[in-house]
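*Asks:* build me a model:
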Amino acid sequence: MAQLTTLNPASMRLVMESVPFLKQHGEKITTVFYQKLFSNHPELLNLFNQTHQKQKQQQKALAEMVMSAAMHLQNLEAIAPAITRIAHKHRSLDVKPEQYPIVGENLLAAIKEVLGEKATPEILNAWAEVYSFLADQFIRIETQLAEELLQQPGGWTGFREFVIDKKEKESDVITSFYLVPKDGKAICSFQPGQYISVKMDIPGEKITHIRQYSLSDSPSKPYYRISVKREDGNDQFPAGIVSTFLHNRIHEGDSLMISAPAGDFVLQEKENRPVVLISGGVGLTPLVSMLNTLAERRHDVPVTFIHAALNSRVHAMKDHLRNLAEQHDNIRYFVCYEQPSDEDRRLKNFDKEGYLDLDWLRSLIPSPEADFYFCGPVPFMKVVKSLLGQLGVKDTDMHYEIFGSAIPI
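*Replies:* Next up, the predicted model:
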């Protein structure tokens, strides 16, 4: 991120002094903020995942981001990765510069409502200045990302119509969709690990829904592939509106509106440096893109792929992954099943039963000197990050992706 302009010192001081209030009331402030935003501007509902709203994920993530920004105003470079990550998502959602003042107005109103008399005019003015400053940074980065896309062959901004060329069941819960542009023109390349946004108008739904899905194949292909888990819901959470519609109602020949690839969780191809990919459940999708790319380009790089799943019935692309390992001497592949079926046991479909643990990872990973990429459910990633730390892996060598709202792990 480029060097940032210095803020007014007095405003910085007032905002930083409000950090204790943010820690105490942050989630309440963001909850009130979203209520006000959606009430005053329902046209913005489509930019936010309403399932994550119900689960309070976005409220928690926004509270963390606001507090982190307040704490690091004197050194915003410390949160530059988070700012870049959010800017990628905003570009993918086609967030417009004119929407930032709307967000700022409702955020300040929420701060005033929750903090009451503690939100003095001086504090509110300071927050307004800081928000405007941060909004300018986001707009600058998002504009730059959009311009870079347009300079690429086949690049575009906003949403473009693609056709389902093939729909392929990968497991009991995951299906792949192969997407080609309806206009027959070129598509831009992407970095392994990136995602696209899918925008859908679903019959019976009042708002347009937008979801991000990782690209699950290498960028050398003439299509984009997404591999979507059907979220059936349970007693706590409703079924996924978009994922169930894609699985049940979208077929070959149908069209989808998608954004160009985005995201900063990407494969960093370094000369001869080993790569370790660790996935849980549908978290394998961006890592399969990375693995396929490495299999095509880098036969000199040692690659270890470790996947954890409930059992083979929900394990997507298992034959493809095993075949890659058999065909390439530099690729090793290991599977951990939490609850293997009788057939899994009979066919020896897995290498470990139960959960990932320190001893097993230590036996598979000869050295902490490698680039580690991991993705999966948040509890899974917390465990993986902890285990890698115990193995001596540096934080700078750990790269991970969180599906949904970016709650720190």
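
*Asks:* for the rest of this, base every contact and every neighbour count on C-alpha atoms.
*Replies:* Noted.

*Asks:* residue 279 belongs to a helix?
*Replies:* No. Residue 279 is assigned strand when assessed by DSSP: H, G, I helix; E, B strand; the rest coil, not a helix.

*Asks:* in the strand or helix carrying residue 243, what counts as buried?
*Replies:* If you go by DSSP states H and E, residue 243 is part of helix 241-249. Buried residues in helix 241-249, counted by 16 or more other Cα atoms under 10 Å: 241, 242, 243, 244, 246, 247.

*Asks:* just checking, next helix/strand downstream of that helix?
*Replies:* With elements assigned by DSSP H and E, the helix or strand that comes after helix 241-249 is strand 255-258.

*Asks:* does anything pack onto that following strand? Which helices or strands?
*Replies:* On a contact count with 3 or more Cα pairs under 8 Å, 6 or more residues apart in numbering; DSSP states H and E, strand 255-258 meets strand 160-169, strand 195-200.

*Asks:* which SSE is immediately downstream of the first one?
*Replies:* Counting by DSSP H and E, the element after strand 160-169 in chain order, helix or strand, is strand 174-181.

*Asks:* any idea how far that next one is from the chain center?
*Replies:* 18 Å (Cα atoms, centre = their mean, to the nearest Å).

*Asks:* give me the angle between that strand and helix 241-249.
*Replies:* Orientation note: strand 174-181 sits at an angle of 90 degrees relative to helix 241-249 (axes from the mean of the first three to the mean of the last three Cα atoms, to 10 degrees).

*Asks:* hey, which helix is longest across the chain?
*Replies:* Scanning the chain for the helix with the most residues, using DSSP state H, yields helix 121-151.

*Asks:* and it, what's buried?
*Replies:* Those would be 123-131, 134-135, 137-139, 141-143, 145-146, 149, for helix 121-151 by 16+ other Cα under 10 Å.

*Asks:* and it, what does it pack onto?
*Replies:* helix 9-17, helix 80-93, helix 100-115.

*Asks:* run the angle between it and helix 100-115 for me.
*Replies:* Calculated by the same axes, to 10 degrees, helix 121-151 forms an angle of 150 degrees with helix 100-115.

*Asks:* before we compare anything, build this one as well:
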Amino acid sequence: MLSPKSTDIVRATLPAVGGAIGEIAPLFYDKLFAAHPALLRDLFNRGNQASGTQQQALAGAIAAFATALVEHPETRPDAMLSRIAHKHVSLGIRPEQYQVVRLHLFEAIAEVLGDAVTEEVAAAWDEVYWLMANALIALEARLYEQAGTDGADGTAGAGVFRPYGVVSRLAETAEVTTFFVRPLDGGPLPAFRPGQYVSVQVELADGARQIRQYSLSGRPDDALQFSVKRVTGEPDGEVSHHLHDRVAAGDTLMISAPAGDVALDEGDGPVLLASAGIGCTPMTGMLAHLAATGSQRRVISVHADRSQATHAFRADLLQLTEKLPDAVAHIWYEEPEGDWPADRTGYADLSRIEVPAGTTAYLCGPLPFLRSARAQLLAAGVRAAAVHYEVFGPDMWLGADA
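*Replies:* Take a look at the predicted model:
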């Protein structure tokens, strides 16, 4: 909770800081990478930096956290903090790196806002920063401990990445490939919850060790399974192209412990799994878990794709749905091939589906799909707290419901 004095100052300066955060965030990253170029080479996603989406996500998170502190001082935006903490844990972020971030962030704030940043203003926003940073450090420490990824000396995040051997790979579509991997250290497979992801680190031709997150798309008994869609553009697609074109059975990948706060709950109420495009990967993992455990839950799967040919895990969706005693699948294609129902052509329309009372929904796909699906579910009577979403890349929706 902010001190009363800082609350007044932050409330008064929030419009100015919030209005300039879009300028502050890219300047912060420029300063950070100038001082620590290895962070851009080996930690931060170069594609997201080039597109500006990481800067926008940072700006949104800071503004949302500060707004929550002054408007709802009795509560903490734990949903937003959990999302960030899981991503940090999948990357091996360490507590001491928050001091580095603070240094360059406040340099950027001072440079953009100039004389408006008095000692009192700087102190108030420093309080905001450390409330957020310390909350994340505590959350991340618990996640590291739960995953057993602390170093031998107790260093948080020291053992996040393990070497895995690629057992095999399978082309799901022309654009999507699934990789099956096992630990090379002789240890057991890590535990994970359906819907979670792993970070995969690869060494590229220029020596950079870039990291990307991929959802666990199934539950084979003796391997981890993750699926990768080939992304177009440079540097956006540099890791997916490397995996598709250069990684084969027998190769080694560095892979993190599973992470992610959007995971299937173990209740017995109705569940709705809605996805678009490659968003089907975590949903397939959830559906596989439900089928493997003989779930009796009412399960409604919804998927939207360009066509049958681009729909990864199409056969899995149909087969897993058949295995469940009370499950149904609804599929929409924008450009269907052959005979296809007119009312299932185009974008997914969840308003046309009967959603049972008490449904918990999980969504994954592009942001426009998420917004549309969430709005339709809320209109159908699903509680906002029961709608969970996963978005690939920086979360541009952070803080919307914090």
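
*Asks:* sorry, back to before: let me know the closest of the buried residues of helix 241-249 of the first structure to residue 279 of the first structure.
*Replies:* Checking the buried residues of helix 241-249 of the first structure against residue 279 of the first structure with Cα to Cα, the nearest one is residue 243 at 20.1 Å.

*Asks:* what's the counterpart of that closest one in the second structure?
*Replies:* In the second structure, the residue matched to residue 243 of the first structure (TM-score structural alignment) is residue 240.

*Asks:* now stretch 24-38 of the first structure on the second structure. Mean distance?
*Replies:* For stretch 24-38 of the first structure, the mean deviation from the second structure after alignment is 0.8 Å (mean Cα distance after the TM-score superposition for the first structure).

*Asks:* onto which residues of the second structure does that stretch map?
*Replies:* Against the second structure, stretch 24-38 of the first structure falls on residues 19-33 (TM-score structural alignment).

*Asks:* again, but for stretch 314-326 of the first structure
*Replies:* Mapped onto the second structure using TM-score structural alignment, stretch 314-326 of the first structure covers residues 310-322.

*Asks:* buried set for the matching stretch?
*Replies:* With burial defined by 16+ other Cα under 10 Å, the residues of stretch 310-322 of the second structure counted as buried are 310, 311, 312, 313, 314, 317, 320, 321.

*Asks:* out of those residues, flag the one nearest to residue 193 of the second structure.
*Replies:* Using Cα to Cα, the shortest approach to residue 193 of the second structure within these belongs to residue 320, at 18.0 Å.

*Asks:* neighbouring contacts of the host helix or strand of the closest one?
*Replies:* According to DSSP H and E, residue 320 of the second structure maps onto helix 314-323. The contact list for helix 314-323 of the second structure, computed with Cα atoms under 8 Å, 6 or more residues apart in numbering, reads 284, 287, 288, 291, 308, 327, 328, 329.

*Asks:* again, 10 Å this time
*Replies:* With contacts defined as Cα atoms under 10 Å, 6 or more residues apart in numbering, helix 314-323 of the second structure is touched by 172-173, 218, 280, 283-284, 287-292, 294-295, 299-303, 308, 313, 327-331.

*Asks:* of these, keep whichever come out buried.
*Replies:* Using 16+ other Cα under 10 Å as the burial test, the contacts of helix 314-323 of the second structure include 172-173, 218, 280, 283-284, 287-291, 295, 299-303, 308, 313, 327-331 as buried.

*Asks:* which of the residues you listed fall within strands?
*Replies:* Among those, the ones falling in strands (DSSP state E) are 299, 300, 301, 302, 303, 327, 328, 329, 330, 331.

*Asks:* report the separation between the residue mapped onto residue 55 of the first structure from the second structure and residue 337 of the second structure.
*Replies:* When the second structure is aligned by TM-score structural alignment, the residue opposite residue 55 of the first structure is residue 51. Going from residue 51 of the second structure to residue 337 of the second structure by Cα to Cα, to the nearest Å gives 34 Å.

*Asks:* and residue 174 of the second structure, what pairs with it in the first structure?
*Replies:* Using TM-score structural alignment, the equivalent of residue 174 of the second structure in the first structure is residue 172.

*Asks:* skipping its backbone neighbours, what lies nearest the match of residue 243 of the first structure in space?
*Replies:* Counting by Cα to Cα, 6 or more residues apart in numbering, residue 230 is the residue found nearest to residue 240 of the second structure once chain neighbours are left out, at 5.1 Å.

*Asks:* for residue 394 of the first structure, same thing?
*Replies:* Among residues not flanking residue 394 of the first structure along the chain, residue 368 sits closest, at 7.8 Å (Cα to Cα, 6+ apart).

*Asks:* which residues does residue 392 of the second structure contact?
*Replies:* Contacts for residue 392 of the second structure (Cα under 10 Å, 6+ apart) come out as 212, 213, 214, 215, 278, 279, 364, 365, 366, 367.

*Asks:* could you confirm residue 193 of the second structure falls within a helix?
*Replies:* No. Looking at residue 193 of the second structure with three-state DSSP, it is coil, so not inside a helix.

*Asks:* surely the match of residue 55 of the first structure meets residue 237?
*Replies:* No. Residue 51 of the second structure is beyond contact range of residue 237, at 12.0 Å (criterion: Cα atoms under 10 Å).

*Asks:* ok so, going back, switch the contacts of residue 392 of the second structure over to JSON lines; also include neighbour count and distance to residue 160 of the second structure.
*Replies:* Output for the contacts of residue 392 of the second structure, formatted as JSON lines (neighbours: other Cα atoms under 10 Å; distance: Cα to Cα, whole Å):
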{"residue": "212", "neighbour count": "21", "distance to residue 160 of the second structure": "14"}
{"residue": "213", "neighbour count": "23", "distance to residue 160 of the second structure": "13"}
{"residue": "214", "neighbour count": "20", "distance to residue 160 of the second structure": "15"}
{"residue": "215", "neighbour count": "28", "distance to residue 160 of the second structure": "17"}
{"residue": "278", "neighbour count": "25", "distance to residue 160 of the second structure": "25"}
{"residue": "279", "neighbour count": "22", "distance to residue 160 of the second structure": "25"}
{"residue": "364", "neighbour count": "27", "distance to residue 160 of the second structure": "25"}
{"residue": "365", "neighbour count": "23", "distance to residue 160 of the second structure": "27"}
{"residue": "366", "neighbour count": "17", "distance to residue 160 of the second structure": "28"}
{"residue": "367", "neighbour count": "16", "distance to residue 160 of the second structure": "29"}
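
*Asks:* if anything else comes up later, I'll come back, but that's it for now.
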